[in-house]
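Q: make a model of this:
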Amino acid sequence: MAVPCHSHNDYWRRVPLFDALHWGCIGVEADVWHFDDELYVGHNLASLTANRTFGSLYIDPLVKLLDSMNPSTEFTEATGHGVFDVDPDQTLVLLVDFKTNGRDTFLAVSQQLESLREKGYLSFWDGSKVNSRAVTVVGTGKTPFHMVVSNTTYRDIFFDAPLKAFWEHPKNSIAASNSNGGHRAGNGASLPASIEAASNQGKGATDDFASPNAFDTSTSYYASTSFASTIGSVWRGHLTPRQMDIIRGQIRGAKRRGLKVRYWDTPSWPVSLRNHIWHVLMKEGADMLNVDDLRAAAVEDWKRRTHD
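A: Sure, this is the predicted structure:
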């Protein structure tokens, strides 16, 4: 069964990619470093090894898996099946976090995707609409936005858009109507200056674009932001009215653009707080849980009350 969870730092798993697929996660993350015409996968330079490459951990296994899901035999000529047998139409999001120079890394990633591209396994934009396929590639980190959009008729690497830049006024402000604002600061539902500036300027993972209007389904797939930096600390296990306004305003702006909402850097401990935040985000319209504990997300542990 496919589960709306993103395997954070997937390359740290005992078996990268396959552990996530085992639990039904529809998103995995690979941090890539470009050196000597190769793409190495790891959280930092000290963790890189010669045998842990983008190709060996992700591209080659995906090609092999998808070939097995789309066999050509005397009985059938299967096409269009994704990685999940019980949900063949579900795409797998491969989030590629560019850790090195944007241009060179982008070209290397695009080149290594060719084995998936040539078999029709990559989601793509054809100049007028998005065609969903088995794997959807999303670039984040130092991904150069101008290279993502350089081809005006075909794109199969999408951008991780800056969710914090999409905040819109909620229809009914919780903070403005709630006189017991708890730990909220400022007046009404106004945003912190740093978030409001981001909303006005449209700055995200890279600075080579000018406006939030640059992001829609033709250029982007995810709209992501750090929960810790945009929403802040959660005191006494409850989000304040003002924090809820920020969440709802950001989700509203992303949905209007047709993008999938993902918050990273969410609280992981205590478990009761983690589960509460997961529950609130999904209830408010987030599309993907950014998780370290795959089992907890897969068995929907976050829907149950937990005592730490």
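Q: use CA for all of it now, contacts and neighbours both
A: Fine.
Q: A2 touches F84, doesn't it?
A: Yes. Between A2 and F84 there is a contact under CA atoms under 8 Å: 7.1 Å.
Q: overlap in contacts, the two.
A: Common neighbours of A2 and F84 (criterion: CA atoms under 8 Å, 6 or more residues apart in numbering): G24, Q90.
Q: if I look at K99, how far off is N200?
A: Note on K99: its distance to N200, by CA to CA, to the nearest Å, is 27 Å.
Q: actually, S220.
A: The spacing between S220 and N200, counted by CA to CA, is 19 Å.
Q: equivalent analysis for I231, please.
A: 17 Å.
Q: of those two, which one has the most company?
A: Taking neighbours as other CA atoms under 10 Å, I231 and N200 compare with I231 leading, 23 against 15.
Q: in what helix or strand does the nearest residue to that one once chain neighbours are set aside lie?
A: Spatial nearest neighbour of I231, excluding adjacent residues (CA to CA, 6 or more residues apart in numbering): Q243 at 5.8 Å. Using DSSP states H and E, the element containing Q243 is helix 241-256.
Q: and L281, by the same measure?
A: With DSSP H and E as criterion, L281 is part of helix 271-284.
Q: quick one, that helix and helix 241-256 angle?
A: On the basis of axes from the mean of the first three to the mean of the last three CA atoms, to 10 degrees, helix 271-284 is oriented at 50 degrees to helix 241-256.
Q: give me the packing partners of the helix or strand following helix 271-284, helices and strands only.
A: Note on helix 271-284: by DSSP H and E, the next helix or strand toward the C-terminus is strand 288-291. Here strand 288-291 touches strand 3-7, strand 260-264, helix 271-284, going by 3 or more CA pairs under 8 Å, 6 or more residues apart in numbering; DSSP states H and E.
Q: one more to put side by side:
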Amino acid sequence: MKYFSCCVLLAGLFISLNTSAQASLSYNRGHSHNDYHQRIPLLTAYEAGMGSIEADVFLRNGELFVAHDTSEISVNATLKKLYLEPLARFYRKNGNQAYKDGSHKLQLVIDIKQDCKNVIPRLIADLSSYETIFNSSVNPKAIKIVLSGDMPDPMEFKNYPDYISFDGRPKIVYTDEQLKRVAMISDNLKSYTSWNGKGVPTKDEESKLRTVIEKAHRQQKPFRFWASKDNPDTWIVLEQLGADWINTDHPAQLREFYLHKDGYISPAIR
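A: You can find the predicted model right below:
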């Protein structure tokens, strides 16, 4: 935490407190990883303006529970209670849009830990209670639903409502129709580099990172790395490489960094 605070303070030495529209849009590129582990799930990331919020789910006794593994399942920690209901309230309060600032978008990434064939129908039933709030196929201002983790085979994408999107993988070859259902492409950063998040990756590693990002962009899909270090050097280098979503376990610090990043001196990639 001291490291983050120092970075923000150093940034403040170089720029004024006024922020640009470009900076405001930047923090909306944050992906709140394992969001339910925040001291205040959803609200911390939402107040930080994250554009992507992730919740892992299990199906138990006909209900979707938010947890990273089965030992964490709590009777009060349902997907409805922690995410769907409060997001619906925020949406209505904002005049039928995810954020008060209409230029900010939001996707809820639901990471299915197991049993997608039964989880997805339960999720669809739960979403049906919220009219078009989560239905991006008919409502352009809807909160987008993206499924990750244990996902159906791409051949089965067509069997689900078209407002359900999927988190793609770079090694999967999708047909044009399947690709329409892919919201983003994601992969493990450690599969490409041993970079520790300080300084910059090696030239060869940088080339590998650029290649996988550019492949996603040729498919007209945004790209995200998971398992990345969570610090300003990493955030700025990944952005320079072209990553669209910036993974973080510290959404408030990511917001502050992006609001002041013009004053942050980071090693430039090649």
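Q: TM-score for this pair?
A: Aligned and superposed, the two chains score 0.80 in TM-score terms (TM-score structural alignment, normalised by the length of structure 2); 238 aligned residues with a CA RMSD of 2.4 Å.
Q: against structure 2, where does the helix holding Q243 of structure 1 fall?
A: The aligned range for helix 241-256 of structure 1 in structure 2 is 203-218, by TM-score structural alignment.
Q: and for the matching stretch, what's in contact with it?
A: The contact list for stretch 203-218 of structure 2, computed with CA under 8 Å, 6+ apart, reads P170, I185, Y192, T193, P222, F223, L241, G242, A243, R270.
Q: wait, doesn't the fourth one sit right on P201?
A: Yes. Shown here, T193 of structure 2 and P201 form a contact pair, counting by CA under 8 Å, at 7.2 Å.
Q: quick one: the strands in the stretch 1-150 of structure 2?
A: Per DSSP state E, counting those that start in this stretch, the stretch 1-150 of structure 2 carries strands over the ranges 30-32, 52-60, 63-66, 107-112, 144-149.
Q: onto which residues of structure 1 does the third one map?
A: So that's strand 63-66 of structure 2. Residue span in structure 1 matched to strand 63-66 of structure 2, by TM-score structural alignment: 38-41.
Q: average gap between the matching stretch and structure 2?
A: In this overlay with structure 2, the average offset of stretch 38-41 of structure 1 from its partner residues is 0.4 Å by mean CA distance after the TM-score superposition for structure 1.
Q: corresponding residue for K190 of structure 2 in structure 1?
A: K190 of structure 2 maps onto A228 in structure 1, by TM-score structural alignment.
Q: contacting residues around its match?
A: The contact partners of A228 of structure 1, by CA under 8 Å, 6+ apart, come to D265, T266, P267.
Q: helix or strand for it, which one?
A: Element membership for A228 of structure 1 (DSSP H and E) is helix 227-230.
Q: list the buried residues for that helix?
A: For helix 227-230 of structure 1, burial by neighbour count (16 or more other CA atoms under 10 Å) applies to F227, T230.
Q: how big's the offset between that helix and structure 2?
A: Averaged over the aligned pairs, helix 227-230 of structure 1 sits 1.7 Å from structure 2 after superposition, using mean CA distance after the TM-score superposition for structure 1.
Q: want to try a markdown table for the contacts of A228 of structure 1, with distance to N131 of structure 1 as columns?
A: A markdown table is the format used below for the contacts of A228 of structure 1 (distance: CA to CA, whole Å):
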| residue | distance to N131 of structure 1 |
| --- | --- |
| D265 | 30 |
| T266 | 31 |
| P267 | 34 |
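Q: so which of those persist in structure 2?
A: Counting by both residues aligned by TM-score structural alignment, their matches' CA atoms under 8 Å, structure 2 reproduces these contacts from the contacts of A228 of structure 1: D265, T266.
Q: give the buried subset of the contacts of A228 of structure 1 as a ChimeraX selection command.
A: In ChimeraX, a selection of the buried entries from the contacts of A228 of structure 1 looks like this (16+ other CA under 10 Å):
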select :266,267
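Q: E284 of structure 1 - nearest residue in space that isn't next to it in sequence?
A: Using CA to CA, 6+ apart and skipping the chain neighbours, the partner closest in space to E284 of structure 1 is R248 (6.8 Å).
Q: ok, the one you found to S224 of structure 1 distance?
A: 14 Å.
Q: the two: which has the busier surroundings?
A: Ranked by neighbour count (other CA under 10 Å), R248 of structure 1 and S224 place S224 first, with 26 against 23.
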